[in-house]
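[1] Pasting the sequence and the predicted coordinates here, then a few questions.
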Amino acid sequence: MSNWVRKFKTCKLVSSIYEGHERSVIAKKNIVASFGIKGLSIINGFLLVTVTLNYLDQTRYGIWLTISSLFVWISFMDVGLGKGLRNKLTEAISNKDFILARKYISTSYAILGIIIGLMWGVYILVHPFLDWYAILNTEEEIVDNLSSITLIVFSSFFIQFFLQLFTNVLYAFQRSAIAISYGPVSNFIVLIIIYILSRFGSGTLLNLALVQSFVPLLILLISSIYFFRNDYKSISPQLNYIEFKYIKEILSLGINFFLISIGRIIRYQSANILISQLFGPAQVTPYSIAFKYFGVLNMVFSVMLTPMWSAFTEAYALNDISWIKSSIRKLNKWIFYVSFFGLFLLIISNYIYKIWVGDSIRITIGLSSLMLVYNITLSYGGIYSSLANGIGKVKLQMILSIIGSIIYIPMVLFFVKYLHWGIESIILCTILTNWYGPFIGPFHLKKVIDKKIKEIAANG
């Protein structure tokens, strides 16, 4: 080992990464690597907004954002299969049962392939009857070939959806830094291509859709092939390892994740569609700008949470409750730093908006303030949602998520139609219907952990 490496590892800050429980060390390494990736992702994300706005315009960019938000609806149509696989795979790996792990992976790919095939087939049948100009509240004079654009985008996304199952393998092996790098790498390549296109002619939504659709697909495909031929060759999916008897085992937990995701998607991802319908496509842009700006808070904190899900799964399976409680205390302390940083972002928000997107897009202080509150509560609640997800205690979270999703859209319509609020009502209603994580989760999971401690003591 060179002297430089020795000095680097003996640095107090760096050495703290290598101290503590092996599980903590793995988590800290992933967190440090993820911070670097997310930092580049944030910079890239801001640049991509600027370049794309210059390539298109505010209205067509708003239309693209609305189409993109529909992807998220589809991405949860695996009925929680990916998240169920993640937990079951982590348990199998913790117990060194790699044959079982291979069966879980092979069976999950087979089931997801069937689901994707059916979904794509249904979409192909209904596509000719969909009036996308009415759905997106726009006109043919603004965007040509909208039907063709959506067909290309949705078809490519179905393939991405299938390939993305692989990221759950990385999470199960606690390699979250690699898993979260796919988005930033894809966006960086997209940024370069869009910038080049903007230099050689006027922007078209079709070209943007082609680039945004196929770049992530190719990266996921190449990565999956590489890892299953090298690092994870022993558990790579094979036809003779498909055993449908494991479907119930994977989906028993996965269905709960699916219902939680549906609730979240209605509350979090329907915003662009609601804004487009209630206020027009152009208003999607200021909402999206504020959402992305303050989303830095949750993005940064999620870097710390991402490796914790599978770490919680392993610790719970091995009855290491003291590690879980210690980790929760440390995460709670970080919420104060996130909050102070958020206040700083709010103070300088107008200045940053002006530099970022100019004076043409107006973002109110009310919208910015609500975005700050939303991201702080989302970050804090994420601690307890991650713990609940990791240990598989998600039934209460599922029930509250469904209730929140049922009342969300009527609540938005009430604020807009009867109280005459603007786009601020969208994010306010999202905050008001996010109950489990920030409010109920801490009490629910304390009860669950205390019960687990008693069971461990009783079994001696």
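    Good, I have the coordinates.
[2] only C-alpha atoms for contact and neighbour calcs from this point on.
    Fine.
[3] following whichever strand or helix holds Val296, which helix or strand comes up?
    Here Val296, judged by DSSP states H and E, is contained in helix 284-317. Once helix 284-317 ends, the next helix or strand along the chain (criterion: DSSP H and E) is helix 321-347.
[4] burial of Ile115, as a residue count?
    16 (other Cα atoms under 10 Å).
[5] now Ser405
    With other Cα under 10 Å as criterion, Ser405 counts 21.
[6] try Lys354
    Neighbour tally, Lys354, other Cα under 10 Å: 14.
[7] measure it to Ser368 for me?
    Going from Lys354 to Ser368 by Cα to Cα, to the nearest Å gives 14 Å.
[8] swap in Glu249?
    Going from Glu249 to Ser368 by Cα to Cα gives 44 Å.
[9] Pick out whichever of these two has more residues nearby.
    Ser368 (24 against 14).
[10] One more to weigh against that first structure:
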Amino acid sequence: MPENVNVERTRNYLRQIKGAVLYKGGAVAASFLAIPLMISYLGVAQFGIWSTLLTIMSWVVFFDLGVGNGLRNKVAESLAKNNSSEARNYISSAYSLIALVAVLLWLLFTYFSYSVSWQRIFNTELVAEEDLRSAVQVAITFMLINFWIGLVTALLGAVQRTALVSLGQLFTNVFALVAVYLLGVFSDASIIKLSWMYGVGLLGGNVFLSIWFFREYKGLIPAFKLRRDHVTPLLSVGIQFFVIQLAVLVVFATDKILITQLFGPEYVAEYEVVFKLFSIITFLHTMICSPLWSAYTDAYHRHDTAWIVRMLRAQLKLYSFVVVCLMGLVLLAPLVISIWIGHEFPVSISLVALVALFVAVTTWNNIFAVMLNGAGAIRVQLYTAITAMITNIPLAFLMVKFFGMGVGGIVLAATLSLLFSAVLLPLQVHRLLGGKAALI
């Protein structure tokens, strides 16, 4: 392994972290400032509806059949082998395939939208049925357009420029902050208007990134054609990622739906505020881990096991600091939330503690999942993800209905469903590295 390749990979990783600190920090700050403005603009109950709507919107990204993650791995692998022509063919096939899927999903959703009661789905009569339908239709339309344009984030990951993904998030969050402030000043509460503003901001960030990327990497501009010999490998890897993503959807994205159905949309607000507070830890940890995905891909295909082990050891040292931060945040959460949202906004300390435990487990899993994703060795993840997907919702009902745990029971159920991964993923990493991963 040439030493200059090893050193440059490490230097680029550190550069991406430095860039992400600035961009992600700004994005998180804008997101936090927007929460009290949204609650003030919409009210607690309508904010709960909006938060649930964002969850439904996020489901769209799971319909790419894992193509985005497969594209990231295949492009990174091709570039590691100095084969830019093959990388461009993968990009062309991915963009063409996702465009076709997005159009089909839009047609299907438009038909579906007029066949269901959105008031029933959101468990509310606070917003008129037609207004809910319009808000969802606007939001999903923007999400599906972004579904296609957003492939650029996979490409930025593949070329190890993940800090720019955070720049796109900064643009989106700052736009949303300004938009909700202006809506609060000049408009009555309207989820439809908020959907428009949020959609424009979401799209704008990825349009900016796409223009930059294809100017910087002109040789990778897609030709918009489907090639079976490139679609098949994308889907072969992608389907496994898709199942994992589907499991993530069940574990991470159904909580708000369950809370809405079991307790009412007003209870989503407390859950959202507590999770948003602890997302500081999640965002910072993801910011550090995410650039490693394609760096691991590069190192793995160059057989640089020593570098991979060194990075994993560094991540485990960082994790001990994450745990300390989580414990500190549990103690400070009531004070922080009272200052941030207001004294009249009560939070349960048990919910705070359970969210902290959930974040501790997810960050632990992420350390090993990123390495396995980069290497394309995701079979164990696939099995543990399916197990989590099957057990999460039954566990949630058990915690709520049998043990009477309230909203915290839903969080605990999600945490328990992730314990399979917490045990098996480190063992898979150890096996993959030939027993060289004596990490601690």
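    It's in. This structure is a prediction, so every number in the text was calculated from the model and none was measured.
[11] Just give the TM-score of the two.
    For this chain pair, the superposition-based TM-score is 0.95 by TM-score structural alignment, normalised by the length of the second structure; 434 aligned residues with a Cα RMSD of 1.8 Å.
[12] residues in the second structure aligned with the helix holding Val296 of the first structure?
    Aligning helix 284-317 of the first structure against the second structure (TM-score structural alignment) gives residues 268-301.
[13] try stretch 342-356 of the first structure
    Under TM-score structural alignment, the counterpart of stretch 342-356 of the first structure in the second structure spans residues 326-340.
[14] try stretch 175-193 of the first structure
    Going by TM-score structural alignment, stretch 175-193 of the first structure sits over residues 161-179 in the second structure.
[15] So what touches the matching stretch?
    16-20, 23-24, 26-28, 30-31, 33-34, 153, 156, 194, 197-198, 201-206, 208-209, 290-291 (Cα atoms under 8 Å, 6 or more residues apart in numbering).
[16] Quick one, which of the residues you listed are buried?
    For the contacts of stretch 161-179 of the second structure, a burial check counting by 16 or more other Cα atoms under 10 Å picks out 16-17, 19-20, 23-24, 26-28, 30-31, 33-34, 153, 156, 194, 197-198, 201-206, 209, 290-291.
[17] dump the residue contacts of Ala385 of the second structure.
    Val243, Ile244, Ala247, Val248, Leu418, Ser421.
[18] residue in the first structure matching the fifth one?
    The one in question is Leu418 of the second structure. Under the alignment (TM-score structural alignment), Leu418 of the second structure pairs with Asn434 in the first structure.
[19] again, but for the first one
    The equivalent of Val243 of the second structure in the first structure is Leu259 (alignment by TM-score structural alignment).
[20] Test my guess that that match contacts Ile402.
    Yes. The criterion here is Cα atoms under 8 Å, and Leu259 of the first structure meets it with Ile402 at 7.0 Å.
[21] Please report the distance of Ile180 of the first structure from Leu220 of the first structure.
    Counting by Cα to Cα, the gap from Ile180 of the first structure to Leu220 of the first structure is 12 Å.
[22] same question, Ser34 of the first structure
    When Ser34 of the first structure is compared with Leu220 of the first structure (using Cα to Cα), they lie 18 Å apart.
[23] Also Gly263 of the first structure?
    Counting by Cα to Cα, the gap from Gly263 of the first structure to Leu220 of the first structure is 27 Å.
[24] can you check Val122 of the first structure too?
    Using Cα to Cα, Val122 of the first structure is found at 24 Å from Leu220 of the first structure.
[25] Equivalent analysis for Leu205 of the first structure, please.
    If you go by Cα to Cα, the gap between Leu205 of the first structure and Leu220 of the first structure works out to 23 Å.
[26] which secondary structure element contains the residue mapped onto Leu151 of the first structure from the second structure?
    Matched by TM-score structural alignment, Leu151 of the first structure corresponds to Gln137 in the second structure. Using DSSP H and E, Gln137 of the second structure falls within helix 129-149.
[27] Quick check: buried residues in that helix?
    Under the neighbour-count criterion of 16+ other Cα under 10 Å, helix 129-149 of the second structure has 132-149 buried.
[28] Average separation of it from the aligned part of the first structure, please.
    Following superposition, helix 129-149 of the second structure is found to deviate from the first structure by 1.5 Å on average (mean Cα distance after the TM-score superposition for the first structure).
[29] That helix packs against which elements?
    helix 44-58, helix 84-113, helix 118-121, helix 191-216 (3 or more Cα pairs under 8 Å, 6 or more residues apart in numbering; DSSP states H and E).
[30] Could you tell me which of the contacts of Ala385 of the second structure count as buried?
    With burial judged by 16+ other Cα under 10 Å, the buried subset of the contacts of Ala385 of the second structure is Val243, Ile244, Ala247, Val248, Leu418, Ser421.
[31] which among those residues gets closest to Phe186 of the second structure?
    Val248 (38.3 Å; Cα to Cα).
[32] before we move on, what SS does the closest one have?
    Applying DSSP: H, G, I helix; E, B strand; the rest coil to Val248 of the second structure yields a three-state assignment of helix.
[33] pretty sure it contacts Thr387?
    No. Val248 of the second structure is beyond contact range of Thr387, at 11.1 Å (criterion: Cα under 8 Å).
[34] In this structure the match of Leu418 of the second structure contacts Gly404, no?
    Yes. Between Asn434 of the first structure and Gly404 a contact is recorded at 6.9 Å, counting by Cα under 8 Å.
[35] Sticking with Ala457 of the first structure, tell me its helix or strand.
    Using DSSP H and E, Ala457 of the first structure maps to helix 441-458.
[36] Now that helix: buried residues?
    Neighbour-count burial for helix 441-458 of the first structure, counted by 16+ other Cα under 10 Å, picks out Gly441, Pro442, His444, Leu445, Ile449.
[37] That helix - contacts with which helices or strands?
    helix 365-391.
[38] Which residue range of the second structure does the helix it packs on align onto?
    Under the alignment (TM-score structural alignment), helix 365-391 of the first structure falls on residues 349-375 in the second structure.
[39] how far out from the middle of the chain is the helix holding Val296 of the first structure?
    Averaging C-alpha positions (Cα atoms, centre = their mean, to the nearest Å) puts helix 284-317 of the first structure 7 Å from its chain's average.
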